[in-house]
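I'll drop the sequence and a predicted model, then ask my questions.
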Amino acid sequence: MASVVARALVAVDAEKASKQDLELLKKLVIEFKDELDALGVKVDKLDKRVAVLEKNLGGWKLSGQIYFDANFMDYDSDKDNDREFGFGRLRFFLGKQIDENTSLLVRINAPKGSFGWDRAYVDTKLPYDVNFRFGRFNFDWEGDLGLYDPYTVNNDGTFGDWDVDGFQFAKTWGMFDVTGIVGRNRDHATNAKDYEPVAEDLNTHMTYALKIGANGEKWMLGAMGYWWKGDNLEEEYPIAANLDVNTYGIYAGYNFTPAVQLKGVYYFQDIDPGFSFDGDDPKSWKVILDVKQDLLKFTSLWIEYAQQDNTFFGTNSYQYLGANEMKYKPWNTGTAKIWNIIADQEWNDKWGTYLRYWQADWDTANLDDTKNWTVGVRYQYTPAIQFKLEYDSVDYGMVTAATDAGKDNIFRFRTTVNF
């Protein structure tokens, strides 16, 4: 009988077997433990698998993230208040493991005083190991690929970070992966940070997206496509009501060492005539040198250079702290040239500091470069609580031949709680 149990242990796929089968097999293992030990059979993997199932199945799990900010501002531009205290983020995640292959996640968000759920989706597994997601979810392929910096919490990619109501299919074959999405977005300008749950009337277009990628030991390579098909019948914004926007991206990266990576992404768009300039299908690209602190010892280094046509239709806010660096980005045939340089230092498991410089040349007469400096220090008080003190200054300069927008400055003290 011990030999029969031993053969069953070899044959069973612990990742696919049901909890009931694993529990029955575990009882047999306990019954014949001495005989199995004599046969040299190891059962640690089975014990761990059953323990994970017992932990996850059945119950609801609550987690969350809270930012509480004290902002002290000195704005030359269009803000009246110079003091703001309140929640910069208040998010709760409610999850349930329904069965071994199926889970549910609901995000409850409270942006700017409102409160309600803004994401709810189910993950499950279809035949042939196809991962299937349906509901209201976010997808941010540029973020998943590490193509925008991880140091500034509010930074965004050139294109992406969209909420969608729909379906996602994902499949992996060795080093290759394919992800497809079919759904509806609320509006072209809405991303995860700006979404208001009550804005159901902004459900304006179909979204189709496809990503095909390959990952080697030291490299990544792939392509992405996003197709927005506008079908809003409202007449409030007639130019954009039935706007079609097709965006195509190619990305690549290479790890020279585990601590040094060169990577980048190139986008080009096909936009309906009338919304963009005639004959101008905008393009955007950026290249990044990402150096970890393991190499330089005292700091990490993120050096990003980007060029983006001023009519490019995407996220790319680069917004940090209270200052929107893209506020005076023009809408013309010029091409912005952008630098984003970050040095982040982890001094120990408690203390860290960072510096950031950002600059954009808007390629426009009578419009000065926008320049931004950020410096900060953080303290990890406990594994769940972090304190951060930051100073940020953005200089817009002359935004017309006769108007000096001046500088926006902010000191922020942020308390972060993760649970």
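Perfect, I can see it now.

going forward, measure contacts and count neighbours with C-alpha atoms only.
Will do.

the helices in the stretch 101-250 of the chain, which residues?
Assigned by DSSP state H, counting those that start in this stretch, the helices in the stretch 101-250 of the chain fall at 141-144.

quick one: the spatially most central residue of the chain and V182, what's the gap?
Nearest to the geometric centre of the chain sits G143, at 4.3 Å (C-alpha atoms, centre = their mean). From G143 across to V182, the span is 20 Å (C-alpha to C-alpha, to the nearest Å).

picking up where we left off before, I figured the residue nearest to the centre of the chain hits T158, correct?
No: with contact defined as C-alpha atoms under 8 Å, G143 and T158 do not form a contacting pair (9.8 Å).

quick check: the gap between S63 and L262.
On the measure of C-alpha to C-alpha, S63 and L262 end up 35 Å apart.

same question for K26.
When K26 is compared with L262 (using C-alpha to C-alpha), they lie 48 Å apart.

below is an additional structure, to be compared with the one above:
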Amino acid sequence: MASVVARALVTVDAEKASKQDLELLKKLVMEFKDELDALGVKVDSLDKRVAVLEDGLGGWKVRGTFWFDANFAGGDDQPGGNSYTGSDMDTEFNKQRFRLFLTKQIDENSLFYAELRAGENENDGWGRGDMYNARIRDMYLQTKLPWEIGLRVGRLLNDWEADRGFYDETDALFTDFRYDGFEFTKAWGGLKATAFVGRNTSRETNFSTADMDPINLVNGSYMSYGLNLDWQASEKFFVGASAFFFDDDETSLAGSYGFNTYGAYLGYDFTDAIGLKGIYYWQDIDGDLANALGGTGAEDSPAAWKAVLTIDQDLLKFTGLRVEYLEQDNMFIGARDYYGLGTDTGEYAHVLQNMEWDNETTKMWFVRADQQWNEKWSSYIRYVHADYDTNGLDDADNWGVAVKYQYTPAIAFRLAYDYIDFGSGNGKGNYNGDDHVIQFRTTISF
């Protein structure tokens, strides 16, 4: 019985277990304390684990993360012919990221969740002084309807690509956008269906913002609908399909500016250490929107796809490895700021900085090798290459190295160096030359 209690404590799910079950489990720990001691089980740590789970169910739970970056940088990446001066990343100290997570377990089936974001990474440059324009990424009620249908209502994030590990550093190919609305989920064995309807849609980056000029779309200009079917066919294989519909109803715009995006994806784990996955998107863009973005004759049915190979360090011993290959039609409406300097800093220079809205295609390679030396020390080496088909644009290259020290479970320090080369002669409005950063990051998790 003591062995059963010990296993239950290790496997208990705080999100699903009831408060009554956890209280019973705690009583069992106390009752079988001597037997657990005899088995070599650390009763004190198990008792603390139950207390943490019980607290998470019985009241508000607050978590957070904070990055402070000291950047020592410089370069000559001014857009040619523009009045813009100075490096895209200058020497500066800033509050790079602050995220606060607030959770309240209302009852066995209902949960309230909110996530507040602020800092340079979230607010277009405000990281050195006050945190202006802090955003609420999520704020929703999650509950269960009849027939085991899950419901979320409020401010929601759609990031189905992250759920399946299709990106690692900066952004998804198309998902990773927010909306106000409703999400419904239903599972039948290994098949999970997720549908949403929303409004006030905005991407984390470059959706309904400057890259959508000259039509200057606003967040409230679309009704948004989506459906994702995800099938975990076996422990090794998954496959899925998705569809997104953005229906323009902004009366101030003269024309039709809606677009639809369709996707299919799959993945296979050859072993516990080697996995391969791929995702493919194609779009149907209304003519007025296509012409506004790319000019008369712009492509209105662009596509984008990505393949990802991962190899764990357990196999290679000295390093883990992630290799991504991407092809994206330049008229594809999605993220356009992958893998920024210093990583995960989309406001700074990145290899897709010179990507045009035209009928050409951009290809990109991303390779990252991560090394976990022990519980305290880790490092990485990374390389990114963008190959532009657009005439007159040089290819761009970015490489970086970093070492990280986990001082305590909650505090970490990282020293990184990143360098990017845009080439030369890229023309007015494009980036030329190079940029670099030496970055010291302090991370606090609580």
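Cool, got the structure. None of these values were measured; they are calculated from a predicted model.

quick check: TM-score for this pair?
The pair, once superposed, lands on a TM-score of 0.82 when counted by TM-score structural alignment, normalised by the length of structure 1; 378 aligned residues with a C-alpha RMSD of 3.2 Å.

out of K26 and L262 of structure 1, which sits in the busier spot?
K26 (19 against 16; other C-alpha atoms under 10 Å).

which SS state does that one fall under?
Three-state assignment for K26 of structure 1 (DSSP: H, G, I helix; E, B strand; the rest coil): helix.

how much space between it and V4 of structure 1?
13 Å.

ok, now which ones touch I98 of structure 1?
L57, G58, L104 (C-alpha atoms under 8 Å, 6 or more residues apart in numbering).

quick check: the aligned residue for the last one in structure 2?
Structural alignment places L104 of structure 1 opposite F112 in structure 2 (criterion: TM-score structural alignment).

look at its match and say how many residues are nearby.
Neighbour tally, F112 of structure 2, other C-alpha under 10 Å: 18.

repeat that for D300 of structure 2.
D300 of structure 2: 20 neighbours (other C-alpha under 10 Å).

how far out from the middle of the chain is the lengthiest helix in structure 2?
Taking DSSP state H as the criterion, structure 2 has its longest helix at helix 43-58. Mean-position distance between helix 43-58 of structure 2 and its chain equals 30 Å (C-alpha atoms, centre = their mean, to the nearest Å).

same question, stretch 285-298 of structure 1
The answer for stretch 285-298 of structure 1 is 19 Å, by C-alpha atoms, centre = their mean.

which residues of structure 2 does that stretch align to?
The aligned range for stretch 285-298 of structure 1 is 305-318, by TM-score structural alignment.

now do the contacts for the aligned residue in structure 2 for V417 of structure 1.
Matched to structure 2 by TM-score structural alignment, V417 of structure 1 sits across from I444. Taking C-alpha under 8 Å, 6+ apart, we find I444 of structure 2 in contact with T65, F66, W67, A410, I411, A412.

cutoff 10 Å now
G64, T65, F66, W67, F68, F98, T408, P409, A410, I411, A412, F413 (C-alpha atoms under 10 Å, 6 or more residues apart in numbering).

from what I can see the last one touches S379, true?
No: using C-alpha atoms under 10 Å, F413 of structure 2 and S379 do not qualify as a contacting pair, with a distance of 11.4 Å.
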